[in-house]
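Enquirer: Here is my input; please provide its structure:
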Amino acid sequence: MGEHGKHRPLVRLAAALIALVAAGPAAAACRLALVLALDVSSSVDAREYDLQRIGLASALDAPEIREAILRGGAGDVALAVYEWSGRFQEKLHLDWVLLRSEADITRAVAVLAGMERSTSDYPTALGSALGYGAQLMTRAPDCARRVIDVSGDGVNNQGFGPALAYRHFPFSGITVNGLVILGHDAAVLEHYRAEVLRGPGAFLEVAQGFEDFERAMARKLYREISDLMLSAVDQ
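Expert: Next comes the predicted model:
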């Protein structure tokens, strides 16, 4: 072996180390891609919308949620948020963002606190909402876990339902959790339990009315971000 041949292993090692350093923080693995979907159908009045909007922002801003995002596991958390109501009535409020720092979370909280409702005149097209979430997930960062977190106060009453959405949209590898808001529709809890939950470890969180939304969302976020496996349906 010549002089150059003797040093080839060292050269390859040095090149690998240089590439690793050059990649820097951007090369960090993503542990969770999380989509939050908020119900703004006609059963949700202006006050209830505000309780969702402020409740979501406050839940994300809570110290225990910040801690779970930034120090709760190896890798980043990616977040996207949209609202939904009737068929093709979805509005993306927060496109994919990696929550890598306190400042990243603060910016996301500000966006969510400032959300403006897109519509209040449409029924509950839950299948369409889920399909939109699946399509949104195709643009997500490459993360170890993929979760759609859909909240609502009523059952599907327009267009195709969750079963057809799961059959025809790209849901492979996606877990769907539910947050049920009680008070408007007595059938909503069983509907979400039977029709919406999907995938390993999927669970249901329950809010006792919109006034309880912040508490329920904070509890749900903590479980999703921390990957806590308590039970399939937790009431």
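Enquirer: Could you use CA atoms for every contact and neighbour count after this?
Expert: Fine.
Enquirer: Can you tell me the closest non-neighbouring residue to A29?
Expert: Counting by Cα to Cα, 6 or more residues apart in numbering, G75 is the residue found nearest to A29 once chain neighbours are left out, at 4.7 Å.
Enquirer: those strands in the chain, which residues are they?
Expert: 30-39, 76-84, 90-98, 143-152, 174-181, 204-207 (DSSP state E).
Enquirer: please give me the structure for this one as well, since I'd like to look at both together:
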Amino acid sequence: MVQRRPVFASGGLALALLAGLMLAALLPARPARAEAPVDVALILAVDVSYSMDEEEQKLQREGYAVGITSRDVLQAIARGRYGRIAVAYVEWAGALEQQVLIDWRIVDGEASAKAFAAELLGKPYRRISRTSISGALIFAAPLFDKLGLPATRRVIDVSGDGPNNQGLPVEQARDDIVGRGITVNGLPIVLKRPYRSMFDIDDLDIYYRDCVIGGEGAFMIPVRDLKAFGDAVRTKLLLEVAGLMPAADPAPRALPAAAGPTVSCMIGERQWRERWGN
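Expert: Predicted coordinates for the structure are as follows:
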């Protein structure tokens, strides 16, 4: 896979995106219709816990907007059997803190992709405590039943910057979801910040590989620089739309699911107990 230029997100980029998408925003992306199948139903499940500051959340959103409107992704959608996908955007934090920011939308070309991106960029930001990847998975899975149309594949795409520290053990939730025929992919955000939180862990990408992702063709792409988030999202969407496994070591690096865990899948819960005693 050819490495592409990083997308440098900034206030200027946000203004440019909004300006370019304002016309599309007047015609919202179409809600899912019952009569036509989709090649993939994709839930973008995005971490909004306190470890993600507003600037990082902004860069995430811009990355998704850039990714879903990119020419490569639109061409991949057009080449699908049905030429259309369904996308929903969910924000999550603690075990009981999830919100459908954008319900199911059909993306079948440039206009609907731009409408989805404009809707996303226009939503307010929020930050909430705790990190429950398991809660996000449990919340997201029933949304497929509300789609109201058949999908060749069903995928939950989880992005976050820390391990599960609340709710069910993440492996238990993941295995239940995978047992329903749903694939869980990951975008672990592994940033080199000037500070280190007591809840940060080394090798978050390995944690995601071993404990979070699973199902047919599951993979994850570590994000090591939020300025390149758009590149990571584009790469991931291309693979998900096409139903492909990642190459051995593309850039951004994409790793398939591991056969068994090499890190403790309870590390986040242990950190929380050691810090707070509960």
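Enquirer: ok, how many other residues are close to G243 of structure 2?
Expert: 17 (other Cα atoms under 10 Å).
Enquirer: What lines up with it in structure 1?
Expert: Aligned by TM-score structural alignment, G243 of structure 2 pairs with D227 of structure 1.
Enquirer: And for A95 of structure 2?
Expert: With TM-score structural alignment as the criterion, A95 of structure 2 pairs with R87.
Enquirer: Quick check: that match vs D95 of structure 1, distance?
Expert: For R87 of structure 1, the distance to D95 of structure 1 (Cα to Cα, to the nearest Å) stands at 20 Å.
Enquirer: and if you look at D76 of structure 1?
Expert: The value you get for D76 of structure 1 to D95 of structure 1, if Cα to Cα is used, is 16 Å.
Enquirer: Who has more neighbours out of those two?
Expert: It is D76, of D76 of structure 1 and D95, that has more neighbours when counted by other Cα under 10 Å, with 24 against 16.
Enquirer: show me the contacts for the nearest residue to that one once chain neighbours are set aside.
Expert: Nearest residue to D76 of structure 1, sequence neighbours excluded (Cα to Cα, 6+ apart): C30, at 4.3 Å. Residues in contact with C30 of structure 1 (Cα atoms under 8 Å, 6 or more residues apart in numbering) are 75-78, 141-144.
Enquirer: Narrow the residues you listed to those that are buried.
Expert: 75-78, 141, 143 (16 or more other Cα atoms under 10 Å).
Enquirer: Could I get the full set of helices for the stretch 151-278 of structure 2?
Expert: 170-179, 204-207, 229-242, 267-276 (DSSP state H, counting those that start in this stretch).
Enquirer: Most tightly packed of the ones you listed?
Expert: Comparing the helices of the stretch 151-278 of structure 2 by mean neighbour count (mean count of other Cα atoms under 10 Å), helix 229-242 ranks first with a mean of 24.
Enquirer: post-alignment, it versus structure 1, mean distance?
Expert: Average distance, helix 229-242 of structure 2 versus aligned residues of structure 1 after superposition (mean Cα distance after the TM-score superposition for structure 1): 0.9 Å.
Enquirer: so what secondary structure elements neighbour that helix?
Expert: strand 38-47, helix 54-69, helix 71-79 (3 or more Cα pairs under 8 Å, 6 or more residues apart in numbering; DSSP states H and E).
Enquirer: quick check: angle from the shortest one to strand 38-47?
Expert: To tie it back to what came earlier, the one meant is helix 71-79 of structure 2. 140 degrees (axes from the mean of the first three to the mean of the last three Cα atoms, to 10 degrees).
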